[in-house]
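A.B. asks: could you work out the structure for the sequence below:
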Amino acid sequence: MDATGGIDGVLDVRDLRYFRAVAEERNITRAAERLGIAQPPLSRAIRQLERRLGVSLLDRSTRQVTPTAAGLVLLEEAVRVLDAVSAAAHRTRRAALAAPVVVVTAKPGVATDLLRRTARAYAAEPGAARVEILVSGYGEQGGLVRDGRADVALLGTGEDDHGLDLEPLTSEPRVAALPAGHPLADRSVLSCRDLAGLPFPHCPVLPPHADDYWSGRDVRDEAVAAPRPVVRDSSQLLEAVALGQAVALIPASLAERNRRDDIAYRPVRDAGPYTLAIAWTSGSRSPAIARFVRTAIEVASHERTSRAAGPPSHAAEPSSRVAGPVASDQG
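C.D. replies: This is a model prediction of the structure:
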C-alpha cells in the first residue's frame, strides 16, 4: 500500500467501497444514495478506476449496470478486503477496553433464545468475559462476524458462512406453510415434488444456493416459479403465505411459534432439516471466543439429553470437525 492509502498506486479503500456499492445495487443512483454522495462524482470515480486498472468493470448496455467477469472478481475481493478493514478497526477498539467483551449475534426467535441461555451459562464461568448480545436481521449474521461487529453468531442453514468456522448445535425438520384452504392442506404428509411449480418467497439477502434450499429445489429439478414475493424476515414470509401469494418451507419451531387460522402447516418427508450452527472467524485465536463456543455446544448437548425422554429432540450431535477456537483455549 502506498503513502496515499492506495494498493500499488491503483486501488484504495474508497475505490473498493464505491465499486462494491455500484456492483451490489446494480444502479448508480441507488449506489450514490447508499454512499451518501452525488451521482456524477461516483460515476467519474468508477470510470477512473477502470482506466487505472485497464479493464471494464461494468456492463452499461442495459438499464441497470452489471459487473463484467473482471468486475465480479473485483467485487469478491472488495468484499473480503473491506470486511477485513472493518474487522481490524472493530477488534482493535474492543481490545483497548478495560475488560474483555464478546459480542454475539443472532436473528430473533429460536436462535436468540439459545444464545441467551448460552450467555447465561457462559457468564457463570470464572473469569468469563462480558457478553453483549446483538439482535440482527435475517441473513446479516455472517457479515457481522466477518466485518468485526460481532465475534460469534448463530447461523441457520442456507445463510452465508464463507470465511467462518462452524459447529452445528441443533437440527429440526421443516414443514410446508400453506394458505388455509390450499388443496395441499387436505393431505397429511407432503413431498418437495408436491410443491413443484408453486411460488416461494424470495429473500434477496441470502446467497443463491439458499434459494434452492428454502424452496425445496435442492431435491428436485425445477424452474423458478414467478411472480415471487420478496421477503426480508419471517413475519413478512408468513404474511405472504397467509395472503395466498406463496407457499414456504420453514423450520418446525417457526410453525410452532406461529399457529394461526389462515396458515396450514404440513410435514414434508424429503425436505432437508434446518440446522442452527455457531460460527466464528476462521483462524480465531481468542480464548474468550473459544470458551463461548464450547459453552454453546455444551448447552445444546445438555438440552438434547434433558429432552430425550420427552418429545423427539432435534439437537444435532457435535461434528467430528471441532475447528478453530473450540479445540483449545489457545487455538
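A.B. asks: going by C-alpha atoms from here, please, whenever you check contacts or count neighbours.
C.D. replies: Will do.
A.B. asks: ranges for the helices of the stretch 101-250 of the chain?
C.D. replies: If DSSP state H, counting those that start in this stretch is used as the criterion, the helices of the stretch 101-250 of the chain fall at 110-123, 141-146, 208-215, 234-242.
A.B. asks: how about residues contacting the second one?
C.D. replies: By that I understand helix 141-146. Helix 141-146 is touched from outside by 83-84, 87, 105-107, 150-155, 159-164, 279-281, with contacts defined as Cα atoms under 8 Å, 6 or more residues apart in numbering.
A.B. asks: out of those, which end up buried?
C.D. replies: For the contacts of helix 141-146, a burial check counting by 16 or more other Cα atoms under 10 Å picks out 83, 87, 105-107, 150-155, 159-161, 163-164, 279-281.
A.B. asks: quick one more, to check against the first:
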Amino acid sequence: MDTLETRELRYFLAVAEELHFGRAAERLGMAQPPLSRAIQQLERRLGVSLLERDRRGVSLTGAGEVLLHEGRAALDATTAAARRARRAGGADGPGGPRNRLVLAVKAAASHELLQKLLAAYAAEPDAATIEVLPSGMCEQEEMLRDGRADAAFMHAPFDSLAGFDSEALMSEGQIAVLPAGHPLAARETLTMADVSDLPGLPHARWPRHGTYAPGPGPEIHDQTQLAQLIALGRTMAVFPDSARAWLWAEHAAVPLTDAPPVTTHIAWPAHSRSLALAGLVRTATRL
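C.D. replies: A predicted model of the protein is given here:
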C-alpha cells in the first residue's frame, strides 16, 4: 500500500519530531495508546520500521528519516493547496473577495518597486485584489511553501529560489545603515571591511529558519525594533539601497562599494496555474 493519509502523516511527524510518544500525544491532543497503535499500523502497511524503540527512548530509522523529510513537504503541500483554494473561492471570511492574491514582501525592501507594481496591476482588466503581507528576513520562502502567500519578492543572493519559478525585476547596490552620529556616517562610501567589526556597533541578527546565528549583535524581531536600536547607537545593518525609504532622521545610509548587488525577484510556486497570478507576474516583468 503506497497511499498515506494526512492523519497518519501528522501522527508520525509529531512522534518523529518529539521522539517521545507521550509528548507527541499531548501535542496532538490524544491519548498515547491509540497513537502507538496508529504508528504500528503505519509501519505494517509500509512494510518497514520507522522508529527504533528501546529503554533509552525513541529514534528514527533510515526509513523514518526519509518519511520525516518527505512527509513534511507533503503536509505543507496539502496545507498550501487548501489555503490557496479558499482564497480563490472567497472562503477566507464573510464577504471576502472572490479573486485575491497574497504577495509576501520583506518589510521596507523594494518599496518603490512595490508601489509601481501595485498601481500598474490595479489598472489591469480583471485585476485580483492584492493583499501585501510584510514579513521578516528569509520568511518569504516558507510563506510560499505553506500557502500563506501566492507570490513573494525574494532577494538574491540572500533568499533561496530553489523549487520556485521566478523573474528578476531589478538589481541594486547595498548600503550600511548606521546611527547618524557615528564617525563613519560622514563618509561618502564604505567597504564591507569597514563595517565588518565595528567596536560597540555589532551587526543586527535576524532569525533564519526560526533560529539566530551566533554573534554579539542584538536579535531583531521586526523592522521597528531594528530602526530604534540603530537610532540609539546599539547596532547597524546592511540593506539593499531601496531600504532608504524607511530610514529615520537618526539614521545614516552610506553606499558599500564592494558589496554584491542584490537582485529582487518575484517568485511563485512552480506548479501554480492561477490566471490572476500569471497576470501579476506579467505586470511585474513589464515594469
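A.B. asks: now for the one helix or strand residue 24 of structure 2 maps to, which elements pack on it?
C.D. replies: Assignment of secondary structure by DSSP states H and E places residue 24 of structure 2 within helix 21-28. Other elements packing on helix 21-28 of structure 2 under the criterion 3 or more Cα pairs under 8 Å, 6 or more residues apart in numbering; DSSP states H and E are helix 6-18, helix 32-46.
A.B. asks: which one of the ones you listed is the most hemmed in?
C.D. replies: Counting by mean count of other Cα atoms under 10 Å, helix 6-18 has the highest mean neighbour count of the helices and strands packed on helix 21-28 of structure 2, with a mean of 18.
A.B. asks: ranges for the strands of the stretch 51-200 of structure 2?
C.D. replies: In the stretch 51-200 of structure 2, strands defined by DSSP state E, counting those that start in this stretch lie at 51-54, 57-60, 100-106, 129-135, 151-156, 164-172, 174-179, listed in chain order.
A.B. asks: just put these in TSV and tack on distance to residue 25 of structure 2.
C.D. replies: Below are these laid out as TSV (distance: least, Cα to Cα, whole Å):
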stretch	distance to residue 25 of structure 2
strand 51-54	16
strand 57-60	14
strand 100-106	34
strand 129-135	32
strand 151-156	35
strand 164-172	35
strand 174-179	47
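A.B. asks: quick one, which of those is nearest to residue 249 of structure 2?
C.D. replies: Closest approach to residue 249 of structure 2 among those is made by strand 174-179 (9.4 Å; Cα to Cα).
A.B. asks: average offset of that closest one relative to structure 1?
C.D. replies: After superposition onto structure 1, strand 174-179 of structure 2 lies on average 1.8 Å away from the residues it aligns with, using mean Cα distance after the TM-score superposition for structure 1.
A.B. asks: residues touching that strand, excluding its own?
C.D. replies: Contacts of strand 174-179 of structure 2 with the rest of the structure, by Cα under 8 Å, 6+ apart, involve 184-185, 190, 195, 230-233, 235-241, 250-256, 259-262.
A.B. asks: separate out the buried members of the residues you listed.
C.D. replies: Under a neighbour-count criterion of 16+ other Cα under 10 Å, the subset of the contacts of strand 174-179 of structure 2 counted as buried comprises 184-185, 190, 195, 230-231, 233, 235-241, 251-256, 259, 261-262.
A.B. asks: quick one: contacts for the residue mapped onto residue 254 of structure 2 from structure 1?
C.D. replies: With the correspondence set by TM-score structural alignment, residue 254 of structure 2 lines up against residue 266 in structure 1. By Cα under 8 Å, 6+ apart, residue 266 of structure 1 lies in contact with 175-178, 185, 187-190.
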